[in-house]
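>>> let's see this in three dimensions:
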Amino acid sequence: MKLRPALLWTAVLAGGLGLWAGQQLDTSSEKGSGSFPGVEKEPDPTRKAAAAGIGDPLPPIVLPDLSGAPVDLQRFHGRPLLINVWASWCAPCVEEMPELAHFAAAQRDQGVQVLGLALDTAEGVQDFLRRVPVDYPIVLESPGPADASVRLGNTQGLLPYTVLVDAQGRIVRQKLGPFAKGEIEGWASGG
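This next block holds a predicted model:
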């Protein structure tokens, strides 16, 4: 059977268009969207977020509190902020909670603000707080390669993890591991 030249060229053109379209929809591309207007790529759940370091601004983070209301971490701007990342199932986190609660209570309205960032479920946190109540705000996040802890510089993904943000919104200290008794005050003051 002999192919006609027009049919052969049509097959070649269709194959070329198919290859071009495949390249345009390649999901390994670093672009935020494909070349087709209005078609956004799905975010890659395995891709890690950029981790902030000392001197970097507090990344934009909005997380739900225990009632589900969104909390924008930028609202704490103007006073130093200690963000403690923890989970109810993390034994060292649980051990340092009374120290954090004592520190937060001593700060009053002028000192360092304290925020708990729980990589946990709302139910797990609420159950924990019934046994070990704290007076500072708690926000929730699902653990993952791009969670708020990672964005705050916790590249190892271990808990507890604490960040100190200055009044201008810059990260000035980062700590992996629990605070020893009496350590928080000196750490938060730069000592």
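>>> going forward, measure contacts and count neighbours with C-alpha atoms only.
Noted.
>>> can you give the distance of the lengthiest helix in the chain from its chain's centre?
In the chain, ranked by residue count with DSSP state H as the criterion, the top helix is helix 5-24. Remark: helix 5-24 is offset 44 Å from the chain centroid, using C-alpha atoms, centre = their mean, to the nearest Å.
>>> got the buried residues for it?
Residues of helix 5-24 classed as buried: none (neighbour count, 16 or more other C-alpha atoms under 10 Å).
>>> next helix or strand past it?
Using DSSP states H and E, the helix or strand that follows helix 5-24 towards the C-terminus is strand 62-64.
>>> and the helix or strand just after that next one, what does it pack against?
Secondary structure here is assigned by DSSP H and E; on that basis, the next helix or strand after strand 62-64 toward the C-terminus is strand 70-72. Using 3 or more C-alpha pairs under 8 Å, 6 or more residues apart in numbering; DSSP states H and E as the contact definition, the elements that strand 70-72 packs against are strand 62-64.
>>> what helices or strands is the strand it packs on leaning on?
Under the contact criterion of 3+ C-alpha pairs under 8 Å, 6+ apart, strand 62-64 touches strand 70-72, strand 138-141.
>>> pick the most buried one from those.
strand 138-141 (a mean of 23; mean count of other C-alpha atoms under 10 Å).
>>> please generate a structure for the following sequence too, so the two can be compared:
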Amino acid sequence: MNLTSLRATLLAALLCLLPLAASAAPTLAQTRFTDQSGSSVSLRAYQGKVVLVNFWATWCSPCREEMPMLNALRERLAPKGVEVVGVALDNKTETYNFARQLKINYPIVLGDSDTLSLLRSLGNPAGALPYSIILDRNGKQVGSLLGRLNEKNLEDTLRHFL
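Here you go, the predicted model:
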């Protein structure tokens, strides 16, 4: 086998692997999170609502700063079919103590070791926090926002999908 045909064979083998690598990345619909009671939950439970999924951690200052705003936003827009779900990349005790301290009224679930891969597949290659995605009423991702959220812009964006 000459060098040219060896390269062609290797390239063909690599191209065959690409669909496998792409399908190995977790999807939001397939992902299960853990709630405070330790139960496995899926975001499919919120289908039919416009959902803001906010990935955060207690050690992330911008995350902590935006949570009261998210709490108030959820309270205002819940009657119109908006839900906020926090996905914490942190340990259970610190997460729920912090949420209780701030009186967070939206659902908070825990991510796991696959959550960083999920963030990357959702359009956040660096895995930076805070990171939020917007799901339409069918559960389809229709937007993503990296960094601390601006309340007015976020509310205008969410209302667009109501």
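>>> TM between them?
For this chain pair, the superposition-based TM-score is 0.76 by TM-score structural alignment, normalised by the length of the second structure; 141 aligned residues with a C-alpha RMSD of 2.5 Å.
>>> among the helices and strands packed on strand 62-64 of the first structure, which is nearest G157 of the first structure?
Using C-alpha to C-alpha as the measure, strand 138-141 is the one of those that comes nearest G157 of the first structure, at 13.2 Å.
>>> returning to what we had before: got TSV for the helices and strands packed on strand 62-64 of the first structure, with distance to I61 of the first structure too?
Supplementary listing: those in TSV, determined by distance: least, C-alpha to C-alpha, whole Å:
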stretch	distance to I61 of the first structure
strand 70-72	6
strand 138-141	10
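>>> those strands: which one's closest to A91 of the first structure?
Proximity to A91 of the first structure (C-alpha to C-alpha) singles out strand 138-141 among those, at 17.8 Å.
>>> check the offset of the helix or strand following that closest one from the chain's centre.
For strand 138-141 of the first structure, the following helix or strand on the C-terminal side (DSSP H and E) is helix 148-151. How far helix 148-151 of the first structure lies from its chain's middle: 3 Å, per C-alpha atoms, centre = their mean.
>>> repeat for stretch 107-118 of the second structure
Put simply, stretch 107-118 of the second structure sits 8 Å off its chain's centre (C-alpha atoms, centre = their mean).
>>> please work out which residues outside it touch it.
With contact meaning C-alpha atoms under 8 Å, 6 or more residues apart in numbering, stretch 107-118 of the second structure is reached by 25-28, 33-36, 84-92, 127.
>>> just the buried ones from the residues you listed, in PyMOL syntax?
Here is the PyMOL command that picks out the buried ones among those, judged by 16+ other C-alpha under 10 Å:
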select buried, resi 26+28+33+34+35+84+85+86+87+88+89+90+92+127
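>>> quick one: which of the helices and strands packed on strand 62-64 of the first structure is nearest G177 of the first structure?
Closest approach to G177 of the first structure among those is made by strand 138-141 (18.8 Å; C-alpha to C-alpha).
>>> residue range for that closest one in the second structure?
Residues 108-111 of the second structure are matched to strand 138-141 of the first structure when aligned by TM-score structural alignment.
>>> what range in the second structure matches the longest helix of the first structure?
Aligned by TM-score structural alignment, helix 5-24 of the first structure falls on no residue of the second structure.
>>> report all helices and strands that that helix contacts.
Judged by 3+ C-alpha pairs under 8 Å, 6+ apart, helix 5-24 of the first structure has no packing partners among the helices and strands.
>>> corresponding residue for A72 of the second structure in the first structure?
In the first structure, the residue paired with A72 of the second structure is H102, using TM-score structural alignment.
>>> how close does its match get to R108 of the first structure?
11 Å (C-alpha to C-alpha, to the nearest Å).
>>> between those two, point out the one with more neighbours.
When H102 of the first structure is set against R108 and neighbours are counted by other C-alpha atoms under 10 Å, the residue ahead is H102, at 14 against 10.
>>> just the element for the more buried one, please.
H102 of the first structure is part of helix 91-107, with elements assigned from DSSP H and E.
>>> next SSE downstream of that helix?
Downstream of helix 91-107 of the first structure, the first helix or strand assigned by DSSP H and E is strand 113-119.
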